[in-house]
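Enquirer: Just a sequence and a predicted model for now, questions to come.
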Amino acid sequence: MKYIIAFCFGLAIILGFKMSKTGHDTFKPGAIWEDFDGNHINAHGGGFYYEDGTYFWYGEHKDQNSLAQVGVRVYSSKDLYNWSNEGVALSVSSNPDSEITTGSVIERPKVIFNKKTGKYVMWFHLELKGQGYAAARTGVATSDSPLGPFEYIKSFRPNANVWPKNIDDSEKVYNEEDKSLEWWTSEWKASLVDGLYVRRDFEKGQMSRDMTLYVDDDGTAYHIHSSEENQTLHISVLTDDYLDFTDTYVRVQEGGQNEAPAIFKSGDTYYMITSGLTGWSPNPARSFKSKSMLGPWEKLGNPAKGKGAELTFRSQSTFVLPVAGKDDAYIYMGDRWNPKNHIDGRYIWLPISMSNGKPEFQWHDEWDLSFFETASP
């Protein structure tokens, strides 16, 4: 009996150590964030989906570089602090002819649920193997479960042979002058705003890099992506099954150089947080608001406030998550990239406050969800 008691006591000590090592009840932005197995969470450029009391976190599985070696990983949580590794939601293919073969680039996966079809739909930014960032495509996959496995369907450049709703007829003609313009000249900038790259890419489809998804209250789904050589955002309406693009899209902040879009809605107003174009290096975030997803969008300035705000606390936006069960509770979710060792990228989650109709977030070394109960309105 004493051996049994000793064994049970030893097991309790081991289990207690395990729980103390991996159990979390606060957020610590920028720190190593371990899952229930004690491993740093590997889900970068993430997207989040909530269903029946469970959050699902989808993100890029990173190794030392940015090329896809595993695919999109998924984690689950009941409380947002503690996450279980649920495996690979979308796997890269061993077939060298596949568009999502090992060595391609799969970034910023986002998942939404289609009530009509009963399918979970994942969209992501895809670059084809060996082409750098020249392909600028968006890919789509589906699953019967939020945990996957997701089945890859296709990738493409969206809106081929379709003009944006907010472009003038005078801006639809691609001419010899367009082809000869030199980058960063005043002539190039003026032509860019007037639709230079929309005209250039009209037949083959518009570029789609950093992206996110948003499903509105009426079930309409939107695909928001950096286009036109990352110089202009496009917001596109998806089809009813969320598997393709309709002919409705608009240009947003023409020539504004926005990427890493994240969308949320507070009251009857839509808000968007983006970053500038500085590669893997951080920069000041931007924010915008609109009464319609299709705009017009009004500039609000940098939502980050306080010390470190000039570099968004060394992070880049990826998602804004509404906290389930709490009114007007939103979390800014960003990545702190490490281009020398991508797997070591950290997660910067900070609570958003609304101030005079503008979203704001400040640095916290440590915080928890009680912030939203004590924050001033």
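Expert: Okay, I see it.

Enquirer: make it CA atoms for all contacts and neighbour counts henceforth
Expert: Fine.

Enquirer: got a list of what residue 363 touches?
Expert: 305-308, 313, 350 (Cα atoms under 8 Å, 6 or more residues apart in numbering).

Enquirer: Same question for residue 101.
Expert: Contacts of residue 101 (Cα under 8 Å, 6+ apart): 92-95, 129.

Enquirer: Can you give me the buried ones in the helix or strand encompassing residue 17?
Expert: Following DSSP states H and E, one finds residue 17 within helix 2-22. Neighbour counts over helix 2-22 (16 or more other Cα atoms under 10 Å) mark residue 22 as buried.

Enquirer: alright, now check it against this:
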Amino acid sequence: MKYDSFRPGKEWKDTNGKPIQAHGGSVIYIDGIFYWYGENKEKTKPDNDIWHWGVRCYSSVDLYNWKDEGIIIKPVTDDPESPLYPSKCMDRPHILYNKKTLKYVCWLKIMEKDGTQDMTVLTADHILGPYTMVKKGYRPYDMSSGDFDLAVDDQSGKAYYFFEKVHSELICAELDETYTGVGEIYSEHFKNGQPPYVREAPAYFERNGKKYLITSGTTGYHPNPSEAAMAEEWHGPWKVLGDPHRNDRSMTSFNSQISCIFKHPEKEDLYIAMADRWLPNLPETEGDGFYTGEAYRKVEQSFKEEFSGIADKKEKDEETDYGKDDTSIARYVWLPIRFEGDVPYIEWQNEWKI
């Protein structure tokens, strides 16, 4: 099948006819080719212990039709201690190109069995690899580091690392010259106290000299309301602009979680919000309450109680056991970002074209 439009939430197949597996990922544009990479969830089923099967990458010239370029960071199947072991919770690969070192630098979030989270860093000479691991178990500033995004200042070449200090706040850190570690300077933002209000899944972009972040709340794979914020400088202060998803009564960001904001290099003002629909069957399982927002309100309350110490251990385990979700069938919701002045907003479209 050849595509000539985006169809948010519908099954999206590669040029071989297989479902695309690039979750929690990003797009990078190199020499006229778009590369889309992300978590390969093809083997992740509710009845096994496989969280990921490496990082898979696709290439395209039109953003609609994607050729499978293979697994660029392979799972390590013979070493349970490796951060790339399939049962390790490896999430949200982000790749930068360093013009000084001529290296592609990939950061991965790894969630350990004890709940702590750290980073693995790899480098390569080409976007498609091979990648060499240069750091594992890396804890910037000795912080448990969760969902994140990486960005580069086009003028200075300095890179920045936005990450959730787990269940606490969002950190903006300056990277060192190699992009493989943090520098001395960082700042703290969005101190919302506890899930579900702590901001995670930061997605950064710039427009007209303004800096933007769109983040999600913290409710596991269950979607929640997004929040946009704007600043004049990398380290803020950040002004909260509210949920950019217009007319979303479900309070679920159109049943999705944004992983990346991609600026089309050949269009003057086209920003695409790339999001994962982790639970495509959610409207069926939650019924009418999904559409009214009642279902999300229950999830919000359960997380609020859980992280306030109200829920007992058994309830907590049941509420947060998202490893049982079938993310192998997760889909994608790509929508254009529009603007009223400096304020971004996203409207639902069943189908749209560049």
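Expert: Happy to help now that I have it. Since we're looking at a predicted model, the values are computed, not measured.

Enquirer: circling back: which of the contacts of residue 101 of structure 1 still touch in structure 2?
Expert: On the basis of both residues aligned by TM-score structural alignment, their matches' Cα atoms under 8 Å, what survives of these in structure 2 is 92-95.

Enquirer: Show me the two of those that sit farthest apart.
Expert: Of all pairs drawn from these, the widest gap by Cα to Cα lies between 92 and 95 and measures 8.9 Å.

Enquirer: before we move on, the earlier item: quick one: which of the contacts of residue 101 of structure 1 is nearest residue 140 of structure 1?
Expert: Of all these, residue 140 of structure 1 sits closest to residue 92, with 13.2 Å by Cα to Cα.

Enquirer: Show me what the closest one lines up with in structure 2.
Expert: Using TM-score structural alignment, the partner of residue 92 of structure 1 in structure 2 is residue 75.

Enquirer: doesn't that match fall inside a helix?
Expert: No. Remark: residue 75 of structure 2 does not belong to a helix; assigned using DSSP: H, G, I helix; E, B strand; the rest coil, it is coil.

Enquirer: where's the nearest residue to it once chain neighbours are set aside relative to residue 93 of structure 2, distance?
Expert: Distance criterion Cα to Cα, 6 or more residues apart in numbering; nearest residue to residue 75 of structure 2, sequence neighbours excluded, is residue 54 at 4.7 Å. Taking Cα to Cα, to the nearest Å as the measure, residue 54 of structure 2 falls 10 Å from residue 93 of structure 2.

Enquirer: ok, and the closest non-adjacent residue to residue 147 of structure 1?
Expert: Per Cα to Cα, 6+ apart, closest to residue 147 of structure 1 is residue 89, 5.9 Å.

Enquirer: Isn't the one you found up against residue 76?
Expert: No. If you go by Cα atoms under 8 Å, residue 89 of structure 1 and residue 76 don't touch, sitting 11.7 Å apart.

Enquirer: and the counterpart of residue 311 of structure 1 in structure 2, what does it touch?
Expert: Under the alignment (TM-score structural alignment), residue 311 of structure 1 pairs with residue 252 of structure 2. If a contact means Cα under 8 Å, 6+ apart, then residue 252 of structure 2 has 223-226, 293, 296 as its contacts.

Enquirer: and in structure 1, which of those residues remain?
Expert: Shared with structure 1, among the contacts of residue 252 of structure 2: 223-226 (both residues aligned by TM-score structural alignment, their matches' Cα under 8 Å).

Enquirer: Scan the kept ones among the contacts of residue 101 of structure 1 and report the most crowded one.
Expert: residue 92 (21 neighbours; other Cα atoms under 10 Å).

Enquirer: Would you enumerate the residues in contact with that residue?
Expert: With Cα under 8 Å, 6+ apart, residue 92 of structure 1 has these contacts: 68-71, 100-102.

Enquirer: How about residue 292 of structure 1?
Expert: Contacts of residue 292 of structure 1 (Cα under 8 Å, 6+ apart): 269-270.

Enquirer: Over to it. Which of the three states is it?
Expert: coil.

Enquirer: How much space separates it from residue 250 of structure 1?
Expert: From residue 292 of structure 1 to residue 250 of structure 1 the distance is 12 Å (Cα to Cα).

Enquirer: What distance do you get for the spatially most central residue of structure 1 to residue 282 of structure 1?
Expert: Structure 1 has residue 318 as the residue nearest its centroid, 3.7 Å off, counting by Cα atoms, centre = their mean. Distance of residue 318 of structure 1 to residue 282 of structure 1, given as Cα to Cα: 13 Å.

Enquirer: Check residue 214 of structure 1 too.
Expert: 24 Å.

Enquirer: thinking again about what came up before, can you say which two of the contacts of residue 252 of structure 2 are spatially most distant?
Expert: Farthest pair in the contacts of residue 252 of structure 2, by Cα to Cα: 226 and 293, 13.9 Å.

Enquirer: Looking at these two, which is more packed in?
Expert: A direct count of neighbours by other Cα under 10 Å for residue 226 of structure 2 and residue 293 places residue 226 higher, at 24 against 16.
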